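> sequence and predicted model, in that order:
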Amino acid sequence: MSSEDFVEEAGLYFERLGLSRTAGRVMGVLLLSDDDGMDLPELREELGAAKSSISVAVGRLAQAGLVERFRRPGARRDRYRLTRDVFGRAFRSKMAEFQRFQELAEHGLAVVGDDPRRRERLENMRDMYAFMAEGFPRLLAEWERTRQAPSHRP
């Protein structure tokens, strides 16, 4: 697989997760870049996308905490790179949705009343997201311990 193929695959993947395809492609490029990141003209050239499209994508990624903006001493342009804990941050933001899914299920349960056949899916949804909300913080804590262990290689 070429780097171009990977970037396109990342664009499609992150698009399915709710980002724009361009933002997903930016993620793909930055996943392959070094810690020095890239500036907007470099991203635009690498992706062959319009300046405004790249600016909007990078802005949304920065707002979501997935990308950070920085400037090298003496440089004239800002650069962008993935935040150090990009996937932990993304995972934590998704965890916040678990509560909203539980609330949605509760609203549905209030609508369907006592009919057991109509309640089953909604109860399953509520219970599954409650389970995930309880278990995922432990998984993240375990990941952090594992990542910080001397034997772990970044």
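Ah, there it is. Numbers count the residues shown, from 1 in each chain.
> CA atoms for contacts and neighbours, from now on please.
Noted.
> what's the spacing between R153 and D36?
20 Å (CA to CA, to the nearest Å).
> and the residue positioned nearest the centre of the chain, what does it touch?
For the chain, the residue lying nearest the average C-alpha position, counting by CA atoms, centre = their mean, turns out to be A90 (3.9 Å). Residues in contact with A90 (CA atoms under 8 Å, 6 or more residues apart in numbering) are 65-66.
> A strand includes it, no?
No. Using DSSP: H, G, I helix; E, B strand; the rest coil, the assignment for A90 is helix, not a strand.
> state the distance from it to R16.
14 Å.
> same check, this time on L43
22 Å.
> which one of these two has more residues nearby?
Neighbour count, other CA atoms under 10 Å: between L43 and R16, L43 has more, with 23 against 12.
> ok, R69 touching T83?
No. In terms of CA atoms under 8 Å, R69 does not count as a neighbour of T83; the distance is 9.1 Å.
> unless I'm mixing things up, A62 is touching R69, no?
Yes. Counting by CA under 8 Å, R69 is a contact partner of A62 at 7.3 Å.
> on that earlier part again, the more surrounded of R153 and D36?
Of the pair R153 and D36, D36 is the one with more neighbours under other CA under 10 Å, namely 13 against 8.
> helix/strand/coil for the more buried one?
Per three-state DSSP, D36 ends up coil.
> residue contacts, it?
79, 81.
> measure it to R44 for me?
16 Å.
> can you give me the strands in this structure?
67-70, 79-82 (DSSP state E).
> so which elements touch the last one?
Secondary structure elements in contact with strand 79-82, counted by 3 or more CA pairs under 8 Å, 6 or more residues apart in numbering; DSSP states H and E, are helix 21-32, strand 67-70.
> and here is the other one:
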Amino acid sequence: MPGGRLTYQDRQYIAAGLTEGLTYTEIAKHLQRPISTITREVTRNGGADSYQADRAHQATEGRARRRKQAPAPAPPVATGAPGRDPQAVHALEERFTTVMTTTGLPRMTARVLTCLYTTDSGSLTAAELVQRLQVSPASISKAIGELEQHELIRRERDPRRRRDRYVIDPDVWYRAWLVSARQNATMADLARDGAEILDSTTPAGARLQDMSQFFEHVSQNLIQAAEQWRQDFMSRRTTGR
């Protein structure tokens, strides 16, 4: 697939494709680009309904100029195990952070999650996160709050230092997956109630009925997949394989 930045012609095709109702996959295939490139491009420039080639191209050029003018950020404080290539570790952390931001996490929240994941202990205090990421305590506090809300980390009290430690454990994605399943179940319940209120024989009621069935199906599949993974994971732990 072609590399490098999207050209103005690429952006014109994206805008035209969205107007014609093409999917991101169809646009990506025509431009021979990863679908993630197209998704990011449209999302950061107004979304499918508001995307404009001229505005998107100008915004991208503006960001590029600002990056050239701004000093390069200092990499996190190196505290890895001996023998690891610091540059390779830093590159991994940047990739991890970028992927996490595509899931909807703010960049600072993604950086904190990355930091915890790539630390051998999987556990750091707020002060240690401030030191490693070289940011303000307020930034860390806000990121921690969001990660706890999504159940991506848990808090433990360190009795020796009288400080909270923030921990990644093996169940983190299992719990986060169940949070997503609960959110889908809530959407299913809301849509089902709406269908009853509007009458499922009417166009609006039928639309909500379809929505309810979709989210119910997704919720059940998420739960089944999570439980199957947990069973397999616990079995591997027991057998040591």
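All right, it came through fine. For clarity, every value in this text was computed on a predicted model and none was experimentally measured.
> picking up where we left off before, and the helices and strands packed on strand 79-82 of the first structure, which is most packed in?
helix 21-32 (a mean of 22; mean count of other CA atoms under 10 Å).
> what's the closest non-adjacent residue to F98 of the first structure?
With CA to CA, 6 or more residues apart in numbering as the criterion, F98 of the first structure has its nearest non-adjacent residue at 5.3 Å, and that residue is Y129.
> for that neighbour, give me its contacts.
98-99, 101-102.
> which one of these has the most neighbours?
Neighbour-wise, the contacts of Y129 of the first structure (other CA under 10 Å) top out at Q102, 21 neighbours.
> what sits against the equivalent of E156 of the second structure over in the first structure?
Aligning on TM-score structural alignment places E156 of the second structure opposite F70 in the first structure. F70 of the first structure makes contact with 78-80 under the criterion CA under 8 Å, 6+ apart.
> in the second structure, what residue corresponds to R60 of the first structure?
R60 of the first structure maps onto E146 in the second structure, by TM-score structural alignment.
> typo on my end, it should be F98 of the first structure
In the second structure, F98 of the first structure lands on N184 (TM-score structural alignment).
> with K51 of the first structure instead?
Match for K51 of the first structure (TM-score structural alignment): P137.
> repeat that for E8 of the first structure.
By TM-score structural alignment, E8 of the first structure lines up with E94.
> state the distance from that match to T119 of the second structure.
Taken as CA to CA, the span from E94 of the second structure to T119 of the second structure is 14 Å.
> let's have the strands of the first structure in JSON lines, adding distance to L140 of the first structure.
Below are the strands of the first structure laid out as JSON lines (distance: least, CA to CA, whole Å):
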{"stretch": "strand 67-70", "distance to L140 of the first structure": "20"}
{"stretch": "strand 79-82", "distance to L140 of the first structure": "19"}
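> which of those strands sits closest to S3 of the first structure?
strand 79-82 (17.2 Å; CA to CA).
> ok, L61 of the first structure - contacts?
23, 67.
> now with 10 Å?
19-20, 23-24, 26-27, 55, 67-68, 80, 82 (CA atoms under 10 Å, 6 or more residues apart in numbering).
> mind listing the helices for the first structure?
Using DSSP state H, the helices of the first structure run over 3-16, 21-32, 40-47, 51-63, 86-112, 116-148.
> turn the ones you listed into TSV, columns for distance to G74 of the first structure.
Converted to TSV, the helices of the first structure look like this (distance: least, CA to CA, whole Å):
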stretch	distance to G74 of the first structure
helix 3-16	30
helix 21-32	23
helix 40-47	17
helix 51-63	22
helix 86-112	27
helix 116-148	33
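> just name the most buried of these.
helix 21-32 (a mean of 22).
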